[in-house]
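Participant: How does the following fold in three dimensions:
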Amino acid sequence: MYAEDPAREVWPDREQEPVALRFRAARAGDAEACAPLIFASGVREFGFFLGEPADACIEFLAFAFASKLGRFSYRRHRVAATEDDQPVAVLALHDGRHTWFDDPHVALMLMLFFGLRRTVRMLLRGLVLESELSAPTSSQTLIAHCATHERLRGTGVFSTLFADAMRAGELNSQTRAAHGEPDRQQLVLDVLVSNKRAYALYRRLGFVELPRRAPLSARLPRELESVRLEWAGRNK
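Facilitator: Next up is the predicted model:
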């Protein structure tokens, strides 16, 4: 229910003609539409990290999404949008070479939104969560916040958004290559062990499972056990 949009009644059912979509970089003005989608991408994770009701989590994500900096910023996201420019799918790309300021920025956003006392507890839980969902290294780009509006799941929207993001990334790689800069980023993402449907989708997109680095932390709920996948190239 967390990915519902107040305008969903105007969208066609799957049995009708598919929605015409376009793919673009996210904008600050997409915050209201994208925040519920981002929350839906990790309901359990956000619930553990923030420890707040769903509505408060979504309000925080909308607040942080409108920022120009940080892992929740609109600048890190790409969206699939309807003809009336309503985002219905989203993903984020976190290049490990440019994420060094993410943790301090998240702390700042949390403090501004929730206050100091609640922020301290959130950051402590965040350290536990990061033992399972680690930040990307400088040689990795992490795909995150992958979500599609519930009415359009299973229709290929996310696969097309992923392909669009890869095309955009390829253009960036070509630009760096033209300036003699190496681009050997490993493309990775995390998925909950219990999320069989998402795992199957990522495998179809060409992701393969990486070896587990460490046992699940005793302070982390078993339901948050995850696997990290690496993109090995599009499956034939």
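
Participant: From now on I want contacts and neighbour counts done on CA atoms only, so please keep to that.
Facilitator: Fine.

Participant: Now do the buried residues in the strand or helix carrying residue 164.
Facilitator: Residue 164 is part of helix 157-178, with elements assigned from DSSP states H and E. Buried residues in helix 157-178, counting neighbours by 16 or more other Cα atoms under 10 Å, are found at 157-158, 161-162, 164-165, 173.

Participant: got it, and stretch 32-50?
Facilitator: 32-43, 45-46, 48-50.

Participant: Likewise for stretch 192-203?
Facilitator: Buried-residue list, stretch 192-203, by 16+ other Cα under 10 Å: 192, 199, 202-203.

Participant: Is it possible to get the residues you listed out as CSV so that each row also shows distance to residue 228 and secondary structure?
Facilitator: CSV is the format used below for the buried residues of stretch 192-203 (distance: Cα to Cα, whole Å; DSSP: H, G, I helix; E, B strand; the rest coil):
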residue, distance to residue 228, secondary structure
192, 9, strand
199, 10, helix
202, 11, helix
203, 12, helix
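
Participant: So which of those residues is the closest to residue 93?
Facilitator: residue 202 (15.4 Å; Cα to Cα).

Participant: now residue 209: how far from residue 159?
Facilitator: 18 Å (Cα to Cα, to the nearest Å).

Participant: Repeat that for residue 111.
Facilitator: Taking Cα to Cα, one finds residue 111 at 36 Å from residue 159.

Participant: Next, the second sequence, to be compared with the first:
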Amino acid sequence: MTDEVAGQDFWTELRKTTQARIGLGRTGNSLPTRQVLEIASAHAAARDAVHEPLNVELFAETVRGVGIGEPLHIRSAAATREEYLRRPDLGRIPAESSQVPHTPADIGFVLADGLSPVALAKHGTALLTELVAQLRDRYTLAPPVIATQARVALGDHIAELAGFGTVLVIIGERPGLSVADSLGIYLTHAPRAGRTDADRNCISNIHPPEGLGYREAARVAAGLVTGARELGRSGVHLKDTSRGTALTPPE
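Facilitator: Presented below is the predicted three-dimensional model:
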């Protein structure tokens, strides 16, 4: 076996363990054409994930099937996608026309498009279903809120107005060249306007089958909810201790 073939076999096996681009090879001083085209394709997919709008009506129909009430649609103060990308501050506050009814509950869910509406459309309903299965026997759950042109902090405004004890913001994460459809869950206990990232706990990289599965993410979130309500706060004071045990089998 030549050194070149042995090297190819070595990288082939390693690539099975990661989504990272490793062992890309070389043609002269450049990458091989195949790798250049794959990177260009991944970059295009990431851009599309950012700019493709969420089909709210279609998404609301699937969320309605979870069975925790009629979804409410809330928009941020960013009027367009372009303004949303240029003005992150506007994505953190609700539009003046948004009306948030007072629906007090132990737990509220905000399903936000974030920087990857594609991720929310693909994974949001299945993840919400698992979260509801983990939490509904122990807590009261509010009807879900779908938020568009949304940043994480928009959930604090919604939760304060609605009267949620704890809010879980399910949001599309910033796409990269390896993953364009990843979700994150941001948990804030006693949410209110002005909370910072230090007051939240994050579960990221949710995009089965390559990333974290829905059931495992929901299990971790449920553990954090329990801890937050016992401690009376979330964020840097709350630690995830669930990973001391073996993870459940991949979905």
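
Participant: Got a TM-score for the pair?
Facilitator: Here the TM-score for the pair of chains, by TM-score structural alignment, normalised by the length of structure 1, is 0.29; 124 aligned residues with a Cα RMSD of 6.1 Å.

Participant: for the helix holding residue 164 of structure 1, packing partners?
Facilitator: strand 77-81, strand 87-95, strand 140-148 (3 or more Cα pairs under 8 Å, 6 or more residues apart in numbering; DSSP states H and E).

Participant: right, and those - which one's nearest residue 25 of structure 1?
Facilitator: The nearest among those, by Cα to Cα, is strand 77-81 at 4.4 Å.

Participant: Counting by contacts, list what that closest one packs against.
Facilitator: Counting by 3+ Cα pairs under 8 Å, 6+ apart, strand 77-81 of structure 1 packs on strand 22-25, strand 87-95, helix 157-178.

Participant: okay if I get those as JSON lines plus distance to residue 144 of structure 1?
Facilitator: Shown next, in JSON lines, are these (distance: least, Cα to Cα, whole Å):
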{"stretch": "strand 22-25", "distance to residue 144 of structure 1": "15"}
{"stretch": "strand 87-95", "distance to residue 144 of structure 1": "5"}
{"stretch": "helix 157-178", "distance to residue 144 of structure 1": "11"}
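
Participant: So for residue 128 of structure 1, which of the ones you listed sits nearest?
Facilitator: In terms of Cα to Cα, the element of these nearest to residue 128 of structure 1 is strand 87-95, at 20.1 Å.

Participant: tell me the angle of the closest one relative to strand 77-81?
Facilitator: Calculated by axes from the mean of the first three to the mean of the last three Cα atoms, to 10 degrees, strand 87-95 of structure 1 forms an angle of 160 degrees with strand 77-81.

Participant: going on from strand 87-95 of structure 1, what's the next piece of helix or strand?
Facilitator: Following strand 87-95 of structure 1 in sequence, per DSSP H and E, is helix 102-114.

Participant: Correct me if wrong, but residue 106 of structure 2 is in a strand.
Facilitator: Yes: remark: residue 106 of structure 2 belongs to a strand, assigned using DSSP: H, G, I helix; E, B strand; the rest coil.

Participant: Wait, it touches residue 166, no?
Facilitator: Yes: at 6.1 Å, residue 106 of structure 2 and residue 166 qualify as touching, with contact defined as Cα atoms under 8 Å.

Participant: Please say which of the two ends up with more neighbours.
Facilitator: Remark: of residue 106 of structure 2 and residue 166, residue 166 carries more neighbours, 25 against 19, as counted by other Cα atoms under 10 Å.

Participant: What is the strand or helix carrying the more buried one packed up against?
Facilitator: Under the criterion of DSSP H and E, residue 166 of structure 2 resides in strand 164-172. If you count contacts as 3+ Cα pairs under 8 Å, 6+ apart, strand 164-172 of structure 2 packs onto strand 105-112, helix 117-135, helix 154-162, strand 183-189.

Participant: Quickly compare the ones you listed and say which is most buried.
Facilitator: strand 183-189 (a mean of 27; mean count of other Cα atoms under 10 Å).

Participant: Whichever helix or strand comes after it versus strand 183-189: what angle between them?
Facilitator: Next helix or strand after strand 183-189 of structure 2 toward the C-terminus (DSSP H and E): strand 200-206. Compare the direction of strand 200-206 of structure 2 with that of strand 183-189 by the same axes, to 10 degrees and you get 170 degrees.

Participant: thinking again about what came up before, looking at the helices and strands packed on strand 77-81 of structure 1, which is nearest to residue 127 of structure 1?
Facilitator: strand 87-95 (18.3 Å).

Participant: Quick check: which helices or strands does the closest one pack against?
Facilitator: So strand 87-95 of structure 1, by 3+ Cα pairs under 8 Å, 6+ apart, packs with helix 31-40, strand 77-81, strand 140-148, helix 157-178.

Participant: and the closest residue to residue 111 of structure 1 other than its chain neighbours, what does it touch?
Facilitator: Distances taken as Cα to Cα, 6 or more residues apart in numbering put residue 119 closest to residue 111 of structure 1, at 5.6 Å, once the chain neighbours are dropped. Residues near residue 119 of structure 1 by Cα atoms under 8 Å, 6 or more residues apart in numbering: 107, 110-111.
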